[in-house]
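Visitor: model this:
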Amino acid sequence: MKTAIRIDSHQHFWQYNKQEFDWLDVSMAPLQRDFLPTDLKPSLETQKMDGCVAVQARQTYEETLWLLSLADQYPWIKGVVGWIDLRANDLADQLNELKKYTALKGFRHVLQGEAEPEFMLAKDFLAGLQMIAERGYCYDILVTQDQLPEVIKLVDRLPIMPLVIDHLAKPLIKEGRHSMSGKTAWHDWCHHMDSLSQLEHVHCKLSGMVTEADWQSWTAEQLFPYFEKVIDCFGPERVMFGSDWPVCQVAASYQQVVSLTECALEALCPESKNQIMGSNASKFYSL
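Guide: Sure thing, here's the model as predicted:
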């Protein structure tokens, strides 16, 4: 009997320097160092992962090329989600240069870091997304919960292309669903995720939850409703596991993140566990 494929759809590698990783502040001091494939491989092996998708952490073309070089060196890096300036005048030329890299599956921009909410709706940005769609690439949407109204507008203006919401759009888990502000945040997040899930080409990653909760005191019970909501609205066929390693390590070990996800899946949709832990990512990214 063939063993189900297991893929971590979301993790990062980086060579740390203070200038380019200023988002790693003092609260994330343990992450202020290099994180390379040799650091991740033991965890993948322990959790019986067949491979991973390396996602950009810096917004430089050079990092995209570096990640692709790692994929060439380590075959278990099954795919790369890189960065490219979607507004660049020479975008077509850059994409032609990248065409030779079969490990390149898609792109991402750190939209959560843009001060202007309408940034993602600018004509030049939309034109860039249109161009990568025409070339068959996927796109990872990295936003916070408060940006979801703009995301809904964005998706409505894009062609039908493979899209995935990273980290559940970073809901305000730390607020708690039972506080006054937490109830409002939960209601708004559910409403917007329901809207996005109506489009069959939009997917969602079960990733990043532990770092949106209280790093020291999160519980599986606190996170369970978020698992349940995403699986309920997107369906188990459009949801995929991602560890968000090494960022997750400020709140949980790699093993804890995998165990948390698998326990939730066993309770919510045991028949779809293999899909969510691997085959969905394999299909989405054409690994």
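Visitor: from here on, contacts and neighbour counts on C-alpha atoms
Guide: Fine.
Visitor: isn't Pro30 right next to Val250, touching?
Guide: Yes: applying Cα atoms under 8 Å as the test, Pro30 and Val250 come out as touching, 7.5 Å apart.
Visitor: the two - which one has more neighbours?
Guide: Using other Cα atoms under 10 Å as the criterion, Pro30 and Val250 rank with Val250 on top: 17 against 13.
Visitor: relative to Met49, how far out is that one?
Guide: 21 Å (Cα to Cα, to the nearest Å).
Visitor: quick check: the gap between Leu223 and Met161.
Guide: For Leu223, the distance to Met161 (Cα to Cα) stands at 29 Å.
Visitor: again with Ala133
Guide: Here the criterion is Cα to Cα. By it, Ala133 lies 6 Å from Met161.
Visitor: kindly report the same for Lys273.
Guide: Where Met161 is concerned, Lys273 sits at a distance of 25 Å (Cα to Cα).
Visitor: ok, those two, which is more surrounded?
Guide: Higher neighbour count among Lys273 and Met161: Lys273, with 22 against 19, using other Cα under 10 Å.
Visitor: please tell me how far that one sits from Ala267.
Guide: Taken as Cα to Cα, the span from Lys273 to Ala267 is 10 Å.
Visitor: same question for Ala115.
Guide: Remark: distance between Ala115 and Ala267 (Cα to Cα) = 39 Å.
Visitor: higher neighbour count, the two?
Guide: Ala267 (11 against 8).
Visitor: separation between the more buried one and Phe224?
Guide: In terms of Cα to Cα, Ala267 sits 10 Å off from Phe224.
Visitor: check which helices and strands the helix or strand containing Lys78 sits against.
Guide: In this assignment (DSSP states H and E), Lys78 forms part of strand 77-82. Here strand 77-82 touches strand 51-55, helix 61-73, strand 104-109, going by 3 or more Cα pairs under 8 Å, 6 or more residues apart in numbering; DSSP states H and E.
Visitor: what is the neighbour count of Gly136?
Guide: Neighbourhood size, Gly136 [other Cα under 10 Å]: 12.
Visitor: another for comparison:
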Amino acid sequence: MTHPPHETIIDAHLHVWDPSRGVYPWLGPHLAPIDRAMALPEVTPALADHGVGAAVLVQSADDDFDTELMLETARADRRIVGVVGYVPLHQPSVAADRLARLRDDPLFVGVRNLIHERDDPAWILRPDVDAGLGMLEEAGVPFDFVAAGPAALGTAAEVARRHPGLHLVLDHLGAPPLRTGLDHAEQWSQHLEFLAGCPRVYAKLSGLYLGDDPTGEALRRLGSHLRTALRLFGSERLMYGGDWPICLLHESYGRTLGLVRQVLPDLDPAAWRDVLAGTATRVYGIDPGRVKATGS
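Guide: Predicted structure coming up:
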């Protein structure tokens, strides 16, 4: 069994938020443990405990205030090596102006919209939004795609088909089914196989929660899904993400990292470097010097 090399690990999917700065429509009392401001100092001890020396912040609200909060956090802490922010893709002219300003900041590395919170599951395929994606494609700016299940992963496949030059990052591995039936698993695998055939599609090993698993069935399914992803994408198109603080609704920080190490025990050192830092660095265009500085 090989182990990851002792180099800086990048968590490619971390959140911060502050309800005093603006509205997070999805946040509320039903998420009591995290229904408050969640700031970077709360997670930094856990990052250190698990050998994570750098992180990419990912948007939590479809609003500029959220992006500004992340950029402020990044400027104040050198462990943050990139910010995936928001631009209104459904308003291409507004998005173009906002994107131009964001690209002047070396910490800005990508765009995300909360498409999984939209009432219309095909919102991302609308002509106006499609034009926004075309703008990202032309600019070479990665787009994080949140898929809430196999059907949404099919929508991601359509986005990749329409925009072959877009760097598309699948958050949470496209939500592989860990407890649903075989049909869902086959649908997920088929969509993932198509997406893996698109050379500019990447996937995050994040948001993979087993929950109560007394029989170990969810763990077995997760292992199968991760091995499928590795076979289809190769290590050079996979990256680790801890999904803090969402992870606190399910488990303590670091459980996902431990699972990845557990179910992919035979990766060689070069492959571990891809999953734990290299892929995120390449896809998001992160300054390697900034990553190196986090460990100094």
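Visitor: where do the strands sit along the first structure?
Guide: Ranges of strands in the first structure, per DSSP state E, are 7-11, 51-55, 77-82, 104-109, 138-141, 163-165, 202-206, 239-241.
Visitor: switch these over to TSV; also include mean neighbour count and distance to Glu97 of the first structure.
Guide: Shown next, in TSV, are these (neighbours: other Cα atoms under 10 Å; distance: least, Cα to Cα, whole Å):
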stretch	mean neighbour count	distance to Glu97 of the first structure
strand 7-11	27	25
strand 51-55	26	19
strand 77-82	27	14
strand 104-109	22	12
strand 138-141	22	17
strand 163-165	22	23
strand 202-206	25	28
strand 239-241	28	30
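Visitor: which one, of those strands, ends up nearest to Leu287 of the first structure?
Guide: Checking those against Leu287 of the first structure by Cα to Cα gives strand 77-82 as the closest, at 5.9 Å.
Visitor: max-length helix in the first structure?
Guide: Criterion DSSP state H: the longest helix present in the first structure is helix 180-197.
Visitor: helices of the stretch 101-250 of the second structure, residue ranges please.
Guide: For the stretch 101-250 of the second structure, the helices defined by DSSP state H, counting those that start in this stretch cover 127-139, 150-162, 182-196, 217-233.
Visitor: would you turn those helices into a markdown table with mean neighbour count and distance to Gly289 of the second structure?
Guide: Shown next, in a markdown table, are the helices of the stretch 101-250 of the second structure (neighbours: other Cα under 10 Å; distance: least, Cα to Cα, whole Å):
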| stretch | mean neighbour count | distance to Gly289 of the second structure |
| --- | --- | --- |
| helix 127-139 | 18 | 23 |
| helix 150-162 | 20 | 31 |
| helix 182-196 | 18 | 30 |
| helix 217-233 | 18 | 27 |
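Visitor: could the ones you listed be laid out in JSON lines, adding distance to Val87 of the second structure?
Guide: As requested, these are arranged in JSON lines below (distance: least, Cα to Cα, whole Å):
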{"stretch": "helix 127-139", "distance to Val87 of the second structure": "9"}
{"stretch": "helix 150-162", "distance to Val87 of the second structure": "17"}
{"stretch": "helix 182-196", "distance to Val87 of the second structure": "24"}
{"stretch": "helix 217-233", "distance to Val87 of the second structure": "28"}
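Visitor: I'd guessed Gly82 of the second structure sits against Val56; true?
Guide: Yes: applying Cα under 8 Å, one finds Gly82 of the second structure in contact with Val56, separated by 4.7 Å.
Visitor: against Gly241 of the second structure, how distant is the residue nearest the centre of the second structure?
Guide: Ranked by distance to the mean C-alpha position of the second structure (Cα atoms, centre = their mean), the top residue is Asp171 at 3.9 Å. Using Cα to Cα, Asp171 of the second structure is found at 9 Å from Gly241 of the second structure.
Visitor: tell me, what's touching those two both at once?
Guide: Here Asp171 of the second structure and Gly241 have 204-207 as joint contacts, going by Cα atoms under 8 Å, 6 or more residues apart in numbering.
Visitor: Asp104 of the second structure: which of these is nearest?
Guide: When those are compared for distance to Asp104 of the second structure (Cα to Cα), Lys204 wins out at 25.9 Å.
Visitor: quick one: the closest one and Gly242 touch, right?
Guide: No: with contact defined as Cα under 8 Å, Lys204 of the second structure does not count as touching Gly242 (9.5 Å).
Visitor: give me the common contacts of the two.
Guide: With Cα under 8 Å, 6+ apart, Lys204 of the second structure and Gly242 have common neighbours 12-13.
Visitor: mind listing what Ser197 of the first structure touches?
Guide: Ser197 of the first structure touches 203, 233-234, counting by Cα under 8 Å, 6+ apart.
Visitor: sorry, wrong one. I was asking about Leu31 of the first structure.
Guide: Contacts of Leu31 of the first structure (Cα under 8 Å, 6+ apart): 24, 246-247, 250.
Visitor: relative to helix 220-234, how tilted is the longest helix of the first structure?
Guide: Per axes from the mean of the first three to the mean of the last three Cα atoms, to 10 degrees, the angle that helix 180-197 of the first structure makes with helix 220-234 is 30 degrees.
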